[in-house]
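K.L.:
sharing a model prediction with you, sequence too.
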Amino acid sequence: MTTTDGFTAPLGEEGPITAHPRPIIVGVDGSTESIIALRTAGRVAELTGAPLRAVLAWQYPSVAYDGYATMLDWSPEAQARDDLSATLSTAFGAASPDDLSSSTRPGAPAPVLIAAARHASLLVVGSRGHGGFAGLLLGSVSEAVARHSPCPVLITRGPEDVVLRSLSTTDERPIVVGVDGSPASLEALRIAGDAAHLLGSPLHVVIAWRKPASFVGGRSLPPAWSPEDDARENLHRSATRVLGRSLPPGTALLTREGPAAPVLLEAARGARAVVMGARGHGGFAGLLLGSATEAVIRHSPVPVLIVPDSSDRAERIEAMTPATADGGLPPRPDATARSAPEGEHE
């Protein structure tokens, strides 16, 4: 294992990485969830032969507090290095993956991870965290990572044994993937198909459909039109386009009536993982916008893999990679500063 303050080839550096497989990035903060994420990422690296890169974000305290000025020997960067080393030791002990390196990065968690993922094959994060990745899957940080990561994001939902079992080649549970015909969902289907082949897993391809709101109250649908038939045709078209006309053994095409998030959560019961596109339309419209995202990410009993539309990768990287996430040091607060007493704000 190599533990460094920066990778040999800095993450976020422009230019393609062609000499070696693209790395797997894992967000670390010392929490139990990030330890599970590390072990999960290690297993994926073992299966795929990809290098593993552990990243911990650090920041100066945003507001100085009483006693901070006396902590002249304390360094958040040094603390981050110590935390990272301790977490790696807890996760792997003496059996660290051969191609493991680590880095502490200055900046807020989401931009740091998104910058680190610029040339990655996968970004792995825990479902909850603290420290450098506090609230990683709650609110704006979760939304930023899910929407803007340039590579797929694996969220390690569930207890450690459930998560690691999902990567076993002897697990007979299916991989569930939601499709709606959008580019992101087709990419999700491709990756889910590759994962099913790698793990020897059945693949359940699911599409959700609903009657238009104006017809839910009992009004008849227009003659010769059926939203369920439309969904079934969309599902078959998507599956044959990505997987081929001869579907792989163990592949099931499933149409389910209902909103996207409940349909996927129901399908996740008894599955090993759920895969979905970062953006979509039709049955999975707005899947990563608002309540549907929170429902799937927060309530899935199994790991969730979010797959971006690869066609707009460059735009997402440009939009979500500030200078501080790419190696620039954020400004250090004045150690002598004090928060203004109540009633004395400017």
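P.N.:
Now that the structure is in, tell me what you want to look at.
K.L.:
going by C-alpha atoms from here, please, whenever you check contacts or count neighbours.
P.N.:
Will do.
K.L.:
which residue ranges form the strands in the stretch 201-346 of the chain?
P.N.:
203-209, 251-257, 273-277, 304-307 (DSSP state E, counting those that start in this stretch).
K.L.:
so what touches the last one?
P.N.:
By Cα atoms under 8 Å, 6 or more residues apart in numbering, the residues outside strand 304-307 that reach it are 146, 151-157, 184-185, 187-188, 273-278, 296-297.
K.L.:
let's bring in a second one:
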Amino acid sequence: MTVIVERVVLATDGSEPARTAATHALFLARVLDAPLHVVSATGTSSAAAETAEPSVSAAFEAEEAVSAVVRRALLADVRATSEVADGPAATVVERAVGEGDLLVLGRRGQTGSGRFLVGSVAERLLGAPPVPTLAVPAAATDPDYRTVALLADGESSSGSAAPLARRIAAATRATLQPLAIVDGRDAAIASPETLRALEAEARTRLNDVVAAAARDAVESGGTVRTGEPAAELLAHVERVGADVVVVGVGGSGGENRRPWPTEHRAGGVVASRVVRHAEVPVLVVPSVSDSVKR
């Protein structure tokens, strides 16, 4: 499967975390040869915007936030468009993205009551991402992606997470470091024969990712671990020195695949924990079917 990023979309409120996210959005737009679309929201409805005096300030700040990024894009030779819309921030962002987009958000950011809250938007959108969504922590100021970590579970391997991880690794000449996990809760109650089967399945997932990376001329490593998925992935990120981590969410991974526990099968809880605790950007990728539905 080939994943093409047609556009990078940045949600910004002008806060420091949002400015850090903008640095990553500009970097990705440049290396992926994609245009950048910058979006911000006033946090007020269209009707309120016509009468509420505070909305004038909110609109001005939103315009300033997108203009600052557009100026940076011009200096970086990145094609850029911008949009400021009335309405709740998450709703504005959801309306702004579509198939083929990669959304970038600051993990935290709050500029005022009722206005664009990047942290709140991230919480809502990462729970059920409409498109691949990169959550950038405020401390991740350097978007030099040399190592890309990937959770090689059923969702990531069979969906669009692994192809997107390979695409980013190829564009940045990074090493791909996939991790396949045998859930420790399953291992604790499994018979020796079942445990061997679980380990073999994890190894197969890992080998599939490594083989696909080789076809794309992407250097890769990879390992299999047993334990709690989120904790193991966070440890893997530290161990390999990852600069970004990719996690797939949504879907069931296929009718013939073993019914994993909810957090491992869908990846939602794993992704949420990793986003909250990782010191590097986390790219949360919905399954192909989920992203097409939106």
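P.N.:
Looks like it arrived, so ask away. A quick note: this is a predicted structure, and the numbers were derived from the prediction, not measured.
K.L.:
TM-score of the superposition?
P.N.:
Remark: TM-score between the superposed chains equals 0.79 [TM-score structural alignment, normalised by the length of structure 2]; 271 aligned residues with a Cα RMSD of 3.1 Å.
K.L.:
of the strands of the stretch 201-346 of structure 1, which is nearest Ser34 of structure 1?
P.N.:
With Cα to Cα as the measure, strand 304-307 is the member of the strands of the stretch 201-346 of structure 1 nearest Ser34 of structure 1 (15.1 Å).
K.L.:
number of residues surrounding the corresponding residue of structure 1 for Arg167 of structure 2?
P.N.:
Aligning on TM-score structural alignment places Arg167 of structure 2 opposite Asp194 in structure 1. Residue neighbour count, defined by other Cα atoms under 10 Å, stands at 14 for Asp194 of structure 1.
K.L.:
Leu164 of structure 1 now?
P.N.:
What Leu164 of structure 1 shows, counting by other Cα under 10 Å, is a neighbour count of 20.
K.L.:
is it true that it touches Leu38?
P.N.:
No. At 10.9 Å, Leu164 of structure 1 does not count as touching Leu38 under the criterion of Cα atoms under 8 Å.
K.L.:
rewinding a little: can I get the strands of the stretch 201-346 of structure 1 in a markdown table including distance to Met71 of structure 1 and mean neighbour count?
P.N.:
Shown next, in a markdown table, are the strands of the stretch 201-346 of structure 1 (distance: least, Cα to Cα, whole Å; neighbours: other Cα atoms under 10 Å):
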| stretch | distance to Met71 of structure 1 | mean neighbour count |
| --- | --- | --- |
| strand 203-209 | 55 | 25 |
| strand 251-257 | 59 | 17 |
| strand 273-277 | 46 | 28 |
| strand 304-307 | 41 | 27 |
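K.L.:
closest to Pro109 of structure 1 out of these?
P.N.:
Of all the strands of the stretch 201-346 of structure 1, strand 304-307 comes closest under Cα to Cα, at 18.0 Å.
K.L.:
in structure 2, what residues pair with the closest one?
P.N.:
With TM-score structural alignment as the criterion, strand 304-307 of structure 1 aligns to 282-285.
K.L.:
and that stretch against structure 1, how far off on average?
P.N.:
Its match in structure 1 and stretch 282-285 of structure 2 itself, once the structures are fitted together, sit a mean 0.8 Å apart by mean Cα distance after the TM-score superposition for structure 1.
K.L.:
His236 of structure 1 maps to what in structure 2?
P.N.:
So, by TM-score structural alignment, His236 of structure 1 is matched to Asn207.
K.L.:
so who does Glu46 of structure 1 touch?
P.N.:
Per Cα under 8 Å, 6+ apart, neighbours of Glu46 of structure 1: Pro97.
K.L.:
give me the element it is part of.
P.N.:
Glu46 of structure 1 is part of helix 32-48, with elements assigned from DSSP states H and E.
K.L.:
which SSE is immediately downstream of the helix or strand containing Val92 of structure 2?
P.N.:
For Val92 of structure 2, the element it lies in under DSSP H and E is helix 89-96. Scanning forward in sequence from helix 89-96 of structure 2 by DSSP H and E, the next helix or strand is strand 101-106.
K.L.:
contacts only, for Val66 of structure 2.
P.N.:
Thr12, Gly14, Val38, Val39, Ser40, Ser82, Glu83, Val84.
K.L.:
Throw together a PyMOL command that grabs the buried residues out of the contacts of strand 304-307 of structure 1.
P.N.:
Typed into PyMOL, the line below selects the buried ones among the contacts of strand 304-307 of structure 1, using 16 or more other Cα atoms under 10 Å:
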select buried, resi 146+151+152+153+154+155+156+157+184+185+187+188+273+274+275+276+277+278+296+297
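K.L.:
just the contacts of strand 304-307 of structure 1: which are in helices?
P.N.:
When DSSP state H is applied, the contacts of strand 304-307 of structure 1 are split such that Ala146, Ala184, Ser185, Glu187, Ala188, Val296, Ile297 fall in helices.
K.L.:
which one of these sits closest to Ala267 of structure 1?
P.N.:
Val296 (11.1 Å).
K.L.:
isn't the closest one up against Val263?
P.N.:
No. Between Val296 of structure 1 and Val263 there is no contact under Cα under 8 Å: 9.8 Å.
K.L.:
which stretches of structure 1 form helices?
P.N.:
Under DSSP H, structure 1 gives helices at 32-48, 76-92, 109-116, 140-148, 160-165, 183-199, 227-243, 260-268, 291-299, 313-319.
K.L.:
in JSON lines, list the ones you listed along with distance to Val206 of structure 1.
P.N.:
Shown next, in JSON lines, are the helices of structure 1 (distance: least, Cα to Cα, whole Å):
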{"stretch": "helix 32-48", "distance to Val206 of structure 1": "24"}
{"stretch": "helix 76-92", "distance to Val206 of structure 1": "35"}
{"stretch": "helix 109-116", "distance to Val206 of structure 1": "29"}
{"stretch": "helix 140-148", "distance to Val206 of structure 1": "21"}
{"stretch": "helix 160-165", "distance to Val206 of structure 1": "21"}
{"stretch": "helix 183-199", "distance to Val206 of structure 1": "10"}
{"stretch": "helix 227-243", "distance to Val206 of structure 1": "8"}
{"stretch": "helix 260-268", "distance to Val206 of structure 1": "8"}
{"stretch": "helix 291-299", "distance to Val206 of structure 1": "14"}
{"stretch": "helix 313-319", "distance to Val206 of structure 1": "25"}
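K.L.:
so which of the ones you listed is nearest Ile24 of structure 1?
P.N.:
Closest of these to Ile24 of structure 1 is helix 32-48, at 6.9 Å (criterion: Cα to Cα).
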